[in-house]
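**Q** the following comprises the amino acid sequence and a computationally predicted model.
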Amino acid sequence: MVMDEPLDFEKEEDPLLPAPRPTKRKKIIGLDDLLLDYFETGKDKLKVKPTKSNRRPREYGSDDENTDVRENEITFCKLFEDCEEKAKELDARDDVPPWGQQIFGCQKAPLNLNDMGVEACQFLQSFCVSEHLGFDLEIQQGEGFLESMLMDGWLLKLVLICGSVEDSIASWTLTKLLYSSNKKLQVSATDFWDSILSLDEDDKLLANLGYFPSYSVLKCAILSYGYLFETSGSKALTSESATADGSDVGPPHNIIAWLRVVSACCKIRKVCSIFSPSEAEELLVIVISLLLDRGLEGLLLILGDCLNSLVLYFNTSEWESSCVMVAESISKRVNMDLNCLRIVDCITAITGTNARGKFLRSQLALQLLKINFGLKVKPENAEKVGSVEKMLKLVTSINVKEKECDFFRLYVSLVLMDNLLFSSDAFRDNAMIVDTWRNYLRTCSTQIEFRNWRLYAPKVRNKASYLLQGAVFRKSGDDGSLAPR
């Protein structure tokens, strides 16, 4: 052993000392170096071992296989034919057309509008004899002068200053309102009548009037527009059956002015009763019928204002009997399809929680249900609970599991029956009727299978579920009263 050499234990590393860290590679590995290492190691070569199949090679053209193929084809053809037959059963009845009826036919030219006699009115005569005008006004130019003053608003200002309107001026402006094709003149005449038919703080007219828009004048105007009044045993045509003969068919241009003047006449009932109850009933039938014209779909606000004004026009003693007459007239005009639901929904949206609107809705639903089931109930028995119970019994007797069940008719009946029951306090407070209705709704929502894709079957199931949720909040409370809808 050499004395200068280290001892053996001195060569050993101290276990208590930490191991030296590996030196970091100073060279940055680039993408080329990685690719080079990848290809040098042979990782790019796929080593796929061939697998031996234990299956026997398939022999084509064997008799057994051909027999199986033919049997499968026959089975598939039978399934396809069965599905086709079921599809034909589903489509045995055409789909329900959308709502909409032809309310207006061919428009007619108004009669005797040229000779209005407005040139002889005292208003123009005062301008002709005045020496302070600075120009001569000829009588032949009198109507054009009045039109300019009407469109500029001066005619209304002078009338309000004078406090009265001549009959010839009132008749002339109403004619321009109802028949003029000049849009600006038509709107100016409408604003003129809206103003002179307004009431002040003392519930008096702003100007004295001797001439008012009568029912005969308004009816003559709506007839010239082509409005299709009901004939015995017939109903208004559907929109699809309308024959378009140019621009003479369809909603008239002056219908907005007509609605506004009718609404203005109804709002002064406390001062002057322009219409009799029977005339107001016919006007209300006309306005409700206009809800079925698709060309007037954008005028719901104007239609709603006119409808509310007509509903409030009747006295309390008149409204009950008049409402039944209006409901009967409407039920004879409307088709028993989505059109009847359109009317009920629109009246609901327009009148809201108004007591008269709810009564009109319930009576209209009752009359439509009568027609749907071919019943004849006298008007004096319309409000009795017995007739409602009879309707409820007829609706709930429809079995949704029957093969011949008409789901569209059931859908219409569900909507009408719900409006009939819960639009009147006399029926919604009857716990027995409400419970019977709720049980039937539960039956419709649970016993119609999801696989049933017959016409309107899914809609009946969904509608019944929706109505059932609303009926839950109407159940009797501790005090025996029903919660408000």
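**A** Cool, got the structure. Residues are numbered from 1 along each chain as shown.
**Q** CA atoms for contacts and neighbours, from now on please.
**A** Fine.
**Q** contacts for the host helix or strand of residue 410?
**A** Following DSSP states H and E, one finds residue 410 within helix 407-422. With Cα atoms under 8 Å, 6 or more residues apart in numbering as the test, helix 407-422 has contacts from 337-338, 341, 361-363, 365-366, 368-369, 372, 388, 391-392, 395, 398, 400, 427-428, 434, 454-457, 459-460, 463-464, 467, 485.
**Q** for the stretch 251-400 of the chain, which segments count as strands?
**A** For the stretch 251-400 of the chain, no strands are identified by DSSP state E, counting those that start in this stretch.
**Q** ok, second structure coming up, stack it against the first:
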Amino acid sequence: MDMNIDDPLDFEFEDELLKPAPVINNNKRKKLIGLDDLVEDHYREQNKLLEKQTKHTKSKAKKNKRSYDDEDRKEALLTRIVEKCHNQLKAFGEEEEIPTWGVQVFGDKKAFPPLHLPDFGSCNLLQSFLNNKLNSVVGLSAEKGDIFLEGLLINGWLLKLAFLCGHVEEPIAIWAFNTMLYSPKEELQNFSTEFWCVILSSRKEVDQLPVKIDWFPEYTDLRRALDLYGFLFKFSSNVGPINLDSDTEGPPQNIRAWVRFVTACCVIRSKKPIFSTLEAEEVVEIIISLFLDRQFQGLMVLLNDCMQAIINYFTDEEWCLSCEKIAKFIACRVSKDLNCIQAVECLSEADSRFKQLRSSVAYQILLSCFEGVNCGEEILRSLIAVNFKDKSCDFLKMYIYLVLTENWVLSNSLIEDNPVIYEMFSLYLRHCSNLISATDLRSYASKVRHRAAYLVHFSVQK
């Protein structure tokens, strides 16, 4: 076999690197993508996306239009239903304004007495400061006596000196009492009240105050303070509720001190009785009347403490007579609206005396509501005879009667031993819960029905 010297060797055919490069056909070369092509493709995709969004917006607009049309139809239907219900309600009479409890028990205030500084010459405590060699440092004088004494009170030194000496002189006692009830400065009111209350509440011996007090206020002094505050001793709740948004000036801040001092005085009866039985009865009536004034809602705890103290002030023999007298007084003064319910329910059920007074007040108010009624059986007989179907039936009155009857019967443990009263009360509750229709839309009809049903199931049958 003839071989040319220029021919490649056999192993050179197997080496990839030694193979000759293929011949490239220029006609088959791929086309290169330029920048103009990319821009053109971008705008083409943007146009497609814009067309798609336009179609979606048109479709959504058509859908929303159909939705708005549906909502308009539903709103028109709801309007017709509301108008129909309103017309049906008119058949039961005009809409009544729902009343609220609350009366104004304070009128115009009078001028407070001036707060005279104790006479230095008649007060040994002040004289001891004047004659002390350290007075050159303190600089006490008659001209600066009020500032000095107020400083002792506020810093607690006046109280410490009273216990240290075991004695409160008359000028100091009178000044602290008048400062408590008449000072316009709230800080002085609080500290002078604290001065008196701490002394009265401190325990040294059972029947003796821990500190000798040369002057002690009487009930006339407390009553005079109320008179200057503008308290209406002859108030009547028929004057209508007070308008809390009006510019009428309310009771003074000193009424807090008055209530606290009365509470402290009630606790020390065994040491120093300050109230007679008649005066204690009037204090109970005053505290109940304060419960009727909506301006005192922030003082409910303070008033409850005072009520607890004054009711426990009576002996057992005194309370048997005083309870009924207080109830009759309240029944004569309070109007036969929601105020009479407040007058009853402001009395907690903490103990037997509270329950007794609560029941007695409710009973006396019920007696005054029905002419010619003289006993509990006649009250219940009148209530059972009420025709709830009558269009002239006043369900607000029915609600008041129901709450009063509930408190009269259930707060009196003796009535449980009276089967006649208890059975008549149960029958009255069943009438209220069964004979008043659930569809009766008159004002307070549902309140009467629901409250009676609750009492039947949870109070009478327990």
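**A** Happy to help now that I have it. All values derive from a computational prediction rather than experimental measurement.
**Q** quick one: TM-score?
**A** The TM-score (TM-score structural alignment, normalised by the length of structure 2) is 0.77; 380 aligned residues with a Cα RMSD of 2.4 Å.
**Q** still on that earlier bit, would you mind giving the residues in structure 2 matched to the helix holding residue 410 of structure 1?
**A** Mapping helix 407-422 of structure 1 onto structure 2 (TM-score structural alignment) gives residues 395-410.
**Q** pull the distance from the longest helix seen in structure 1 to the chain's centre.
**A** Ranked by number of residues, the top helix in structure 1 under DSSP state H is helix 63-90. On the basis of Cα atoms, centre = their mean, to the nearest Å, helix 63-90 of structure 1 sits 46 Å off its chain's mean C-alpha point.
**Q** also stretch 300-314 of structure 2?
**A** The answer for stretch 300-314 of structure 2 is 19 Å, by Cα atoms, centre = their mean.
**Q** buried ones in it?
**A** Residues of stretch 300-314 of structure 2 classed as buried by neighbour count (16 or more other Cα atoms under 10 Å): 303, 304, 306, 307, 308, 309, 310, 311, 312, 313, 314.
**Q** contacts for that stretch next, please.
**A** In contact with stretch 300-314 of structure 2 (Cα under 8 Å, 6+ apart) are residues 259-260, 262-263, 266-267, 269, 277, 280, 283-284, 287, 291, 353-354.
**Q** hmm, 7 Å instead?
**A** Stretch 300-314 of structure 2 is contacted from outside by 259, 263, 266, 267, 269, 280, 284, 287, using Cα atoms under 7 Å, 6 or more residues apart in numbering.
**Q** and stretch 424-441 of structure 2, by the same measure?
**A** When contacts are defined by Cα under 7 Å, 6+ apart, stretch 424-441 of structure 2 is touched by residues 380, 383, 384, 388, 448, 449, 450, 452, 453, 456, 460.
**Q** and residue 321 of structure 2, how close does it get to residue 306 of structure 2?
**A** Separation of residue 321 of structure 2 from residue 306 of structure 2 (Cα to Cα, to the nearest Å): 21 Å.
**Q** would you reformat the contacts of stretch 424-441 of structure 2 as JSON lines and include neighbour count and distance to residue 150 of structure 2?
**A** Formatted as JSON lines, the contacts of stretch 424-441 of structure 2 follow (neighbours: other Cα atoms under 10 Å; distance: Cα to Cα, whole Å):
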{"residue": "380", "neighbour count": "22", "distance to residue 150 of structure 2": "61"}
{"residue": "383", "neighbour count": "21", "distance to residue 150 of structure 2": "61"}
{"residue": "384", "neighbour count": "17", "distance to residue 150 of structure 2": "64"}
{"residue": "388", "neighbour count": "18", "distance to residue 150 of structure 2": "65"}
{"residue": "448", "neighbour count": "23", "distance to residue 150 of structure 2": "57"}
{"residue": "449", "neighbour count": "21", "distance to residue 150 of structure 2": "60"}
{"residue": "450", "neighbour count": "16", "distance to residue 150 of structure 2": "58"}
{"residue": "452", "neighbour count": "24", "distance to residue 150 of structure 2": "58"}
{"residue": "453", "neighbour count": "18", "distance to residue 150 of structure 2": "60"}
{"residue": "456", "neighbour count": "20", "distance to residue 150 of structure 2": "60"}
{"residue": "460", "neighbour count": "14", "distance to residue 150 of structure 2": "59"}
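**Q** circling back to that earlier point, and the helix holding residue 410 of structure 1, how far from structure 2 on average?
**A** For helix 407-422 of structure 1, the mean deviation from structure 2 after alignment is 1.0 Å (mean Cα distance after the TM-score superposition for structure 1).
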